[in-house]
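Trainee: coordinates only, no sequence provided:
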C-alpha cells in the first residue's frame, strides 16, 4: 500500500507496522542513498523486530554502533528481559534499561521524526508500536576554534566563533559562568529549519528589548536562513539607512561584554558571526582591546579612530572643495605647489578624485575576492602601480594620490568592517556635494547626516545615545575610557534595572540591589 509523500508528510502519526513506517520514511526522503536503515530481531524466538534509521554523515557512526546496536543486540541476554519482551512495556524497557545514551526523546508523528532524522538524530522504531525514540549522537564535521580573521587584537583572547551553534554557545558559557545566563532556542526557515539561539542575562537584560526581539523573530517566515546576514536584515529597524543597526562579531569576549551590558546575543547555526542588539553608533568605534590595555592608551586609540572616521568620510571632498572653490584658504607656497602639479592635468578635481576612488574600490573588492595567495599582491601592487602610472601620464595630480591613499588607510583603522562600508558609500555623496557647492555643500551634508543619525533607533534605543540624548554617566566609556575602577555602572541607555556593575568604596550608593 503506497502513500503519496504529501499524504503523511505533516502531522500524521506513526503506524504500528514497522514495515509501513520504513516505507513512508523511504518515500518521503526519495529513497536517498545516504539513509541507513538497519532491521534487527531480538528475543528468544526473534519475536521483537526493531528498525534503526539515520542519515550517514550526520551521525557519529562509531557511537551508534557502540551504544545502540551493541546494547540492542548483545546486552539483552538476561532472562528478566525475555519475560518483558512479550509484555506491553517493551518500549519502556528499551528506553530505561537497555540504551546507554543520555539524549533520548519519544517520537509519535512523522513531522517530528523527519525533523529529528534530518538534524542528525537516530530513530529507533519497534514493530507493533505507533511510537519510537530519537537518540542524539551527532557526528558531522566542523571547523576547530581558531583566531577570528575579521577582528584582530594585539592583546586579548585568540579564540573566535565557529560554524557550529553548540561550540559557540560553549565559548560564551566559558566566559560567563552564571546561572542567570539564559538560552532560548528557535528554528527559523521552512526549508533549512536553521537552529537559532537567543542568549541574555536574566536580571540585567532590558525586558522591552528582549520582547521586541522575540516578536520580530517570530514574524520571520522565509524559506531559508543560510547566514546571520539573513536574520540581521529581517530584524533590523524599518529605516532606510547605510548605517548598521545590528552589531555582529566573531569574538566571544565581545559578546560576553555585550551581554553584561544588558544586550541580547543571537547565535545562528552555520555562521561564525554572532549578532548583538541593540547596536549603538559609538559601539562601532570601540575595540575589544580597549579594555585590555591601559585606560589612557585606550582613550588615545579611540580618538585616533574617530579622527580616521572623519578623514575617511571627508578627506577627498575637502580637497575638492578647497582646490576648486576656496583657494584663498591655502597658504601661498602650498597653492603654488598644487597649481604646478595640476598644470598638465586635463580633468577637474572632482573627476580626478572620483576616478581614483572608484579604482581603489575595484582594487579592494578584487583583493577580497581573489584567491588568498594573490589577493594581497593585487591590492598593494595594484594601488601603487596604478597611482604611480596615473601621475606619470599626467592624468592625476600627485597630491590627489596622497589624499586617496590616506582616505583608504583611514577607513581600515576602525575595528568594524560593516561601519567602514557605510562610510565608503557616504564618501561619494560628500564628494558630489563638494564639487557642486564647495564647503557650503559639505556643511549641509554633515547637518543632514547628524539629523539622520539622531533619527535612527536600534530596538527602541536611540542610535546616537549617549550623545543624543546626552547621558553624562555613560560618557565614561564612549569617547574616552576611564580606568576600570571607575567603570561602575552599566550603560543607562540600555539597562533600566541592576545598573551597578560592582560595589565600589568610592561610590557609597553602588550596593547591588537585591
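Mentor: Nice, I can see it. From a predicted model like this one, the values you see are computed outputs, not experimental measurements.

Trainee: only C-alpha atoms for contact and neighbour calcs from this point on.
Mentor: Noted.

Trainee: mind giving me the packing neighbours of the top helix by length along the chain?
Mentor: Secondary structure of the chain read by DSSP state H shows that its longest helix is helix 417-455. Contacts defined by 3 or more Cα pairs under 8 Å, 6 or more residues apart in numbering; DSSP states H and E place helix 417-455 against helix 295-324, helix 349-369, helix 398-411.

Trainee: which element is residue 53 on?
Mentor: strand 48-55 (DSSP states H and E).

Trainee: for that strand, which outside residues touch it?
Mentor: The contact list for strand 48-55 (Cα atoms under 8 Å, 6 or more residues apart in numbering) reads 18, 22, 34-42, 85, 117-118, 120-127.

Trainee: next one: stretch 223-232
Mentor: Contacts with stretch 223-232, where a contact means Cα under 8 Å, 6+ apart, come from 188-194, 246, 267-271, 273-275.

Trainee: before we move on, back to that, and the helix or strand following the strand holding residue 53, how far out from the chain's middle?
Mentor: Counting by DSSP H and E, the element after strand 48-55 in chain order, helix or strand, is helix 61-64. Computed by Cα atoms, centre = their mean, to the nearest Å, the chain-centroid distance of helix 61-64 equals 32 Å.

Trainee: dropping in the other structure now:
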C-alpha cells in the first residue's frame, strides 16, 4: 500500500495517474499567504462546492494559518484544534484510502511538506425523497419507505428504536463498487449464532460489484437451489423495526431501497404489515382467507384436472354434465387446456409488470378478456377452465409479498404435471414431497415451518390468530404482569 509522500508534486502525480481520463475529478492547488502550498482533490457532482468555498478556501486564503501565541505548524493541527468550521474531518497516510474517499464524495486536502492527507466528508448528491413504498402499500401505518441512500435508511430505523443496544456494523463489499452494507441487530435479542454466521458469510463474499441487495442475498442463503426464499426483502422501515425487536437481523445495502431480514419462515411471506395495524378480531378472518387462498393458488388447477379426468364420480352429476357440455367442442385434453391457460395468464402477468405504468394494467386486463373470450368462442378452451385459472390468479394476489408468490407459481406447474399423470395419487405425492422439502429447509438455523414443525406453543399463537398486544406481551389490560 502506497503511503502519502511529503512531496506534494509526487502525490499530485500519483493522483493524476489514478484519475487519468476522469473528467469529473478536480485537482486544485493554491498558496496561502505564508507560501504554504495546498492541493484540493474532489469529485465534481458529489461534493458541496459551497461548503468547500465557505469552510476551506475563504478561511485559508484570507486568514492563512492562525499565528497567535501558540504557533500552528501544520494544517492537520489546525483541523484538530477546529480552526476551520468543518465537522467529520480525519487524517490518512494511505494514497489508496485517499483515492477511495475521494470517489465516495469526500474532499481530500494535501499540503506541501506533510506526509498525511486531510479527508473531509462533505458529500452532496441528488437522492430520492422518502415516499410510500409502492410494492408494500398498507391501509394503515407508516407511509415512509426506504430510499437508495444508506444514511437515510439507517436513520429511519434509529428514529424508531431509540436504544443503545441497536447496533449497526458497516462493511464494504464489491471490488469496483465498494458498496457499503450495514448489519443491523438489537444486542440481547438477536441470536449470536446467527450473527456469527452472517458476519462470516459477508466476509467471504467475492464480487466485482453489488448493484442491489439481491446480489448479497444469493451469497447468504443456506440452500441456494431451493425455490423458497430464506431471506425476506422489504422497503418498509417499520417491518424491519418489528423484525429487529423479534430478535431477527437486518442488512441494509447502499444504493437500494430493499433491506434484507433473516432468519424467516414460510409464514413470514404470508403475513402483511396491516395484520398488526388493524384490530385483531378482523385479522383472524383475513389470515384464514389468506391461507386458504394460498393453497388454492397452487392446488386448484391440479384438483380440477384430477376431478374432471380421473375421478368424475366425485363431482355432482349436474355439474359434471355442465362441464362435459362445455368441453364438448374442445380439441384438447383437460390437462393441456389448463396448462395453456396457466401459461398465458403468467405471460400476461409478466407483461403487465414490465410495461410502463400506464400500459401495464391495460394490456393485462384487455389481453385476458380478449384472449379468454376469443378462445372460448373458438372452442379452443372451455368456460370452466377460464373460471379455474381466474380464481387461481385472484388467490395468488392475496399473498402480500411478491417474492412469496414465486415459489407457488412453480409448484403450481409441478403439481399439475404429476396430477395429470396419476390423478389424486399424483396430487398426494406432490403435496407430500412439498411438505418434506419444507420440513428439511432451514433459514439460518430456524426450521422453515416453525412454529408448526417443530411445534412451539408460545410462538404459534401469532400464526393464525393475532392475539392482542397486551396478551402477546404477557400483560392484562390493566398492565399487571401475568
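Mentor: Structure's in. What do you need? Note that the coordinates shown come from a computational prediction; the quantities given were computed from them, not determined experimentally.

Trainee: drop the TM-score for these two in here.
Mentor: Remark: TM-score between the superposed chains equals 0.97 [TM-score structural alignment, normalised by the length of structure 2]; 482 aligned residues with a Cα RMSD of 1.6 Å.

Trainee: quick one on the thing from earlier: quick one: which of the contacts of strand 48-55 of structure 1 sit in strands?
Mentor: Counting by DSSP state E, these place 35-42, 121-126 in strands.

Trainee: what's the ChimeraX line that selects buried ones from these?
Mentor: Burial among these is assessed by 16 or more other Cα atoms under 10 Å; the matching ChimeraX selection reads:
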select :35,41,42,121,122,123,124,125,126
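
Trainee: just name the closest of the ones in strands among the contacts of strand 48-55 of structure 1 to residue 506 of structure 1, please.
Mentor: residue 121 (55.3 Å; Cα to Cα).

Trainee: neighbours of the aligned residue in structure 1 for residue 344 of structure 2, how many?
Mentor: Aligned counterpart of residue 344 of structure 2 in structure 1: residue 359 (TM-score structural alignment). Neighbour count of residue 359 of structure 1, defined by other Cα atoms under 10 Å: 16.

Trainee: and residue 359 of structure 1, how far from residue 87 of structure 1?
Mentor: Separation of residue 359 of structure 1 from residue 87 of structure 1 (Cα to Cα, to the nearest Å): 79 Å.

Trainee: residue 254 of structure 1 too?
Mentor: For residue 254 of structure 1, the distance to residue 87 of structure 1 (Cα to Cα) stands at 57 Å.

Trainee: look at those two and report which has more neighbours.
Mentor: residue 254 (18 against 10).

Trainee: help me confirm that that one comes into contact with residue 289.
Mentor: No: taking contacts as Cα atoms under 8 Å, residue 254 of structure 1 lies outside contact range of residue 289: 9.6 Å.

Trainee: and for the two, which residues touch both?
Mentor: With contacts defined as Cα under 8 Å, 6+ apart, no residue is shared by residue 254 of structure 1 and residue 289.

Trainee: one step back: so which bit of structure 2 is whatever helix or strand comes next after the longest helix of structure 1 matched to?
Mentor: Heading C-terminal from helix 417-455 of structure 1, the first helix or strand you meet, by DSSP H and E, is strand 457-458. Counting by TM-score structural alignment, strand 457-458 of structure 1 falls onto residues 442-443 of structure 2.

Trainee: so what does residue 287 of structure 1 match up with in structure 2?
Mentor: So, by TM-score structural alignment, residue 287 of structure 1 is matched to residue 272.
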